[in-house]
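[1] sequence first, predicted model second:
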Amino acid sequence: MIDRPLFLSAVALIVIGIVFSYSLSAYTVLLFNTPPYHFLARQLVAGIGGIVLMWLIARMPPERTGRLGLAIFVISALLMVAIPFLPESIAREVGGAKRWIRLGFVSLAPVEFFKVGFVYFLAWSFSRKVIPKNAQNMAAARHTLKGEVRLLLPYAIFFAAFMLVIAIFQNDLGQVMVLGTTLLIMAIFAGSSMRIFGLAMLLGLVAVAAFVVTSPHRIERVKGWWYMLQIRLAELFPQWAAKVPKVNLAEEPYQVSNSLHAIHHGGLFGTGLGNGILKLGFLSEVHTDFVLAGMAEEIGVAGVAAVVVLLGFVILRLLRIAGRIETGEEATQGNIYYLFCVGLASVIGFSFLINALGISGVIPLKGIAVPFLSYGGSQVLALSVGVGMALSMSKKAKFQ
């Protein structure tokens, strides 16, 4: 039986995202001289399309989701590799990087679909290569560190190749962090040891540091983050903060600063839907990357907390499906379903955390969408497909 609570909660998040795509884009439509309902109409079409796709895929037999998942992975991977070489009329360059493919009135971001396909590919491959055939359950998997490294090395090389495409050609380190963490979590759930977790975290930190120091705009983002952090530390711990190395900037990073102002201005219950002030030219990309800050101003911390609980409920339902699916050495399909639901939950959870911690100044800012809530048809459609696949797989879960 399809997990209806998961379906209804995902639909609720899509509807909330549609509402705020209109409320928060009031200034943007004036700035770009577009019709008042431009962003609402596009998000509404994507939202309805996503809900329909989710329902149709949910009704598919679970066995058929395999072809869909692998097809999404192959097609999106080919598109990501091809984007840098496509003409400007098809692949528009924004901010020095090509991330979207434009076909008439439709713009697609292949990386959003790649995340869903990548999760399915890992689930499919891990169920055959990483989960030991002689173990009675996945938790029983035990390897030497050398054996685990040899087993996971092909995945690391493959991941590194595609992450170079995303981080360098698409200038999108945030997606690299989401996918890298998801790969690591799925490897652990497939039976890898915590030694691999520690080694991978160390290598990941080195790689992220390398990407930062070789990119001037990323260095500036880190400087802006440290500048805001040192101010907060000075307010809370003045004596201790005096010993911390200082970064002096000509002006305060306006994005995070205005994001914090929006959250503070909204207070507990907000200024009311449509009554936000910081969205009127002070907070850039408020309907996309800073949607949580815009929501906090209009519906308050309490309203955003309710939405976060709803998003957390989606993640918990995915993990519940994973936990109720029969797995083991004879249950290859069950292992695939188990790992896919864990991976999809990881993508949603880490995307939200990176965005939320970035706009609040806890970590350096990364331009990554909030699942279901940020404006953007590609991420809504891709996640809807992913949740639809999980709903189909939920038919194999034993809830009683």
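    Cool, the structure landed.

[2] from here on, just use CA atoms for contacts and neighbour counts.
    Will do.

[3] quick one: contacts for the residue nearest to residue 101 when sequence neighbours are not counted?
    Spatial nearest neighbour of residue 101, chain neighbours left out: residue 91 (4.6 Å); criterion: CA to CA, 6 or more residues apart in numbering. By CA atoms under 8 Å, 6 or more residues apart in numbering, the residues touching residue 91 are 83, 84, 98, 99, 100, 101, 102.

[4] filter those residues down to the ones in strands?
    Among the contacts of residue 91, the members falling in strands (DSSP state E) are 98, 101, 102.

[5] which of those sits closest to residue 203?
    Taking CA to CA as the measure, residue 203 lies nearest residue 98 of these, at 27.3 Å.

[6] touching, that closest one and residue 85? I think so.
    No - using CA atoms under 8 Å, residue 98 is not in contact with residue 85; the gap is 9.4 Å.

[7] quick one, which of the two is more surrounded?
    Between residue 98 and residue 85, counting by other CA atoms under 10 Å, residue 98 is the more crowded of the two (22 against 10).

[8] check which residues of stretch 26-37 are buried.
    26, 27, 28, 29 (16 or more other CA atoms under 10 Å).

[9] I meant to write stretch 166-186 there.
    Buried-residue list, stretch 166-186, by 16+ other CA under 10 Å: 166-167, 169-186.

[10] same question, stretch 82-100
    Buried residues in stretch 82-100 (16+ other CA under 10 Å): 83, 84, 91, 92, 93, 97, 98, 99, 100.

[11] pretty sure the second one sits against residue 169.
    Yes - counting by CA under 8 Å, a contact exists between residue 84 and residue 169, whose distance comes to 6.6 Å.

[12] anything in contact with each of those two?
    Shared contacts of residue 84 and residue 169 (CA under 8 Å, 6+ apart): residue 98.

[13] quick revisit: pick out the most distant pair among the contacts of residue 91.
    The most widely separated members of those, counting by CA to CA, are 84 and 102 (13.3 Å).

[14] okay, and the most centrally placed residue in the chain sits in which element?
    Nearest to the mean C-alpha position of the chain, by CA atoms, centre = their mean, lies residue 351 at 3.0 Å. Per DSSP states H and E: residue 351 is located in helix 332-359.

[15] same for that helix, what does it pack against?
    If contacts are counted by 3 or more CA pairs under 8 Å, 6 or more residues apart in numbering; DSSP states H and E, helix 332-359 sits against helix 110-129, helix 173-189, helix 254-266, helix 291-323, helix 377-393.

[16] so which bits of that helix are buried?
    332-352, 354-356, 358-359.

[17] next: stretch 306-314.
    The neighbour-count check on stretch 306-314 (16+ other CA under 10 Å) flags 307, 310, 311, 312, 313, 314 as buried.

[18] distance to residue 283 added to the residues you listed, as TSV?
    Output for the buried residues of stretch 306-314, formatted as TSV (distance: CA to CA, whole Å):
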residue	distance to residue 283
307	21
310	25
311	24
312	26
313	29
314	29
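
[19] alright, now check it against this:
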Amino acid sequence: MIKTHLRIFEIVLILMMISIVFVFSMGFFTYVGQKSPYGFLFSQTLFAVIGVLIIVVFQLIKEEYCYKILYAIFIISLIACMIMPYLPASLVVETKGARRWIRLLGFSIAPLEFLKISAFSILALTYSRKIDAIKRTFKQDLFLLLPTLCAYCLIFGYVYVTQNDLGQCVVVAASMFVMALAAGISFKHIFYLFIAAIACGVSLIALHPRRLERGLEWWGSIQDFILPMFPEGIQESLRIAHASEPYQISHSLNAITHGDILGQGFGLGVFKLGFLSEVHTDFILSGIAEEIGFFGFFVVILLFSFLVASILKLSTYMKTKRDYLFCIGYGSCMFFTFLMNVGGIISLIPLKGIAVPFLSYGGSSMLANSIAIGILLSIFKHSQENYVGSM
């Protein structure tokens, strides 16, 4: 048990160090208003140091206070997300028409990152009280889940409309379904709800011209691989003529290919030099693959696999259902976030612009995930102490 506890902290530290090194390397590209690579190095190092301090400090806080902190974070971040569209331009950072960051004390903070990790504490509390392993009908399970489904639709529907961030909404929804399954909802019933959620997601994409265009671009880039699986008559009806590969995806795949097995060498990547924009954030894995090759890319995937597996394993040692479900929720969130980023940069799924936890540049993601890890380790530590003390 202690090994699992320490392994999580060790992997997070390794990912933070990799992040500092490669955010610095990816910073060697220029455009108007761009930070210097040393500015990226300083900022990401600062975020990582604060993140480590957060994880360490939370080890000193008792379980109940940890949850109270999460509830407070949920309320504050929810209010911030609600009022952000109405704040003056001087307090908000707007990118591509979406307001996702609030300026505060010289830094840009994304409230959604904190809302996401704190929402799992609310779900864990709700599911642990209302759901058990008793066999129920679909109607009964739906009735149990209806309040949280409605709350999710209200909160994250608002986020989708105001922040245009479908990726984060999908991650939270998928994690919520996994938590419900772990709490005792029938797999068959979860599957029905999952199909309904996919139908809703497709409808949202179809009603949004820009998302529909991006979806068609993605289909055009993979149709030659998928369509041969269908009969010829169906192939022609599904084929998009004159389809071109999305600009970012094209350069992402080229960067990964250019890296080959062992890479071009640290700092020697070329696609970061203006070809692949935001390579230090959403496309950092593509930049890493180019500089240290498929071998390095595979090592990063292994690290994340070990991290997710360790978090899920930690859940089996939790002493209460609430702790267990919170661990499952955050572990699932980590898994789906990483899966969506990797799937997006290699064109397996439409690109969603999701940062890689502990790896992509940015303080909000680093600090929010550090809080989640710190609270998980604190809950585990104190639950084990209480267990030993009661023996």
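    Structure received. Please read all numbers here as calculations on a predicted model, not as lab measurements.

[20] picking up where we left off before, I'd guessed the residue nearest to the centre of structure 1 sits against residue 369; true?
    Yes - in this structure, residue 351 of structure 1 is within contact of residue 369 by CA under 8 Å, at 7.0 Å.

[21] ok, the buried residues of stretch 306-314 of structure 1 vs residue 262 of structure 1, which is closest?
    For the buried residues of stretch 306-314 of structure 1, the nearest to residue 262 of structure 1 is residue 307 (17.1 Å; CA to CA).

[22] residues in contact with whatever residue of structure 2 lines up with the closest one?
    Correspondence of residue 307 of structure 1 to structure 2, assessed by TM-score structural alignment: residue 300. For residue 300 of structure 2, the contact set (CA under 8 Å, 6+ apart) comprises residue 15.

[23] now residue 300 of structure 2: how far from residue 148 of structure 2?
    To residue 148 of structure 2, residue 300 of structure 2 is 34 Å away according to CA to CA, to the nearest Å.

[24] stretch 176-194 of structure 2 aligns to what range in structure 1?
    Counting by TM-score structural alignment, stretch 176-194 of structure 2 pairs with residues 183-201 of structure 1.

[25] distance between the matching stretch and the chain's centre?
    Centre-to-centre, stretch 183-201 of structure 1 and its host chain are 20 Å apart (CA atoms, centre = their mean, to the nearest Å).

[26] and the end-to-end length of that stretch?
    By CA to CA, the extent of stretch 183-201 of structure 1 from end to end equals 11 Å.

[27] try stretch 319-336 of structure 1
    End-to-end distance of stretch 319-336 of structure 1 (CA to CA): 13 Å.

[28] pull the distance from it to the chain's centre.
    Centroid displacement of stretch 319-336 of structure 1 relative to its chain, using CA atoms, centre = their mean, is 24 Å.

[29] now do stretch 165-175 of structure 1
    Taking the mean of its C-alpha atoms, stretch 165-175 of structure 1 sits 14 Å from the chain's own mean (CA atoms, centre = their mean).

[30] need the residues that contact that stretch.
    The contact list for stretch 165-175 of structure 1, computed with CA under 8 Å, 6+ apart, reads 80-81, 84, 96-99, 111, 176, 211, 354, 366-368.

[31] quickly name whichever of those residues is closest to residue 387 of structure 1.
    Nearest to residue 387 of structure 1 among the contacts of stretch 165-175 of structure 1 is residue 111, at 16.8 Å by CA to CA.

[32] in contact with that closest one, which residues?
    Neighbours of residue 111 of structure 1 in contact, by CA under 8 Å, 6+ apart: 76, 80, 99, 166.

[33] would JSON lines of these with distance to residue 285 of structure 1 and secondary structure be doable?
    Output for the contacts of residue 111 of structure 1, formatted as JSON lines (distance: CA to CA, whole Å; DSSP: H, G, I helix; E, B strand; the rest coil):
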{"residue": "76", "distance to residue 285 of structure 1": "26", "secondary structure": "helix"}
{"residue": "80", "distance to residue 285 of structure 1": "24", "secondary structure": "helix"}
{"residue": "99", "distance to residue 285 of structure 1": "16", "secondary structure": "coil"}
{"residue": "166", "distance to residue 285 of structure 1": "21", "secondary structure": "helix"}
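
[34] adding distance to residue 58 of structure 1, write these out as a markdown table.
    Below are these laid out as a markdown table (distance: CA to CA, whole Å):
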| residue | distance to residue 58 of structure 1 |
| --- | --- |
| 76 | 21 |
| 80 | 27 |
| 99 | 29 |
| 166 | 30 |
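
[35] what is the nearest of these to residue 36 of structure 1?
    residue 99 (25.9 Å).

[36] and the gap between that closest one and residue 74 of structure 1?
    In this view, residue 99 of structure 1 and residue 74 of structure 1 are 17 Å apart by CA to CA.

[37] which residues in the stretch 101-250 of structure 1 form helices?
    Using DSSP state H, counting those that start in this stretch, the helices of the stretch 101-250 of structure 1 run over residues 110-129, 145-164, 173-189, 194-213, 216-236, 238-241.

[38] list the contacts for the equivalent of residue 212 of structure 1 over in structure 2?
    By TM-score structural alignment, residue 212 of structure 1 lines up with residue 205 in structure 2. With contact taken as CA under 8 Å, 6+ apart, residue 205 of structure 2 is in contact with 211, 212, 215.

[39] per the alignment, the last one corresponds to what in structure 1?
    Read that as residue 215 of structure 2. Aligned partner of residue 215 of structure 2 by TM-score structural alignment: residue 222.

[40] isn't there a helix covering residue 93 of structure 2?
    No - counting by DSSP: H, G, I helix; E, B strand; the rest coil, residue 93 of structure 2 falls outside a helix, being strand.

[41] in this structure it contacts residue 106, no?
    No - using CA under 8 Å as the test, residue 93 of structure 2 is too far from residue 106 to be in contact (11.7 Å).

[42] contacting residues for residue 57 of structure 1?
    Residues near residue 57 of structure 1 by CA under 8 Å, 6+ apart: 65, 385, 388, 389, 391, 392.

[43] helix or strand: which one has it?
    helix 38-58.

[44] wait, residue 36 of structure 2 sits on residue 24?
    No - counting by CA under 8 Å, residue 36 of structure 2 does not reach residue 24; the two are 9.0 Å apart.

[45] returning to that earlier point: distance of the residue nearest to residue 101 of structure 1 relative to residue 79 of structure 1?
    Residue 91 of structure 1 is 10 Å from residue 79 of structure 1, by CA to CA.
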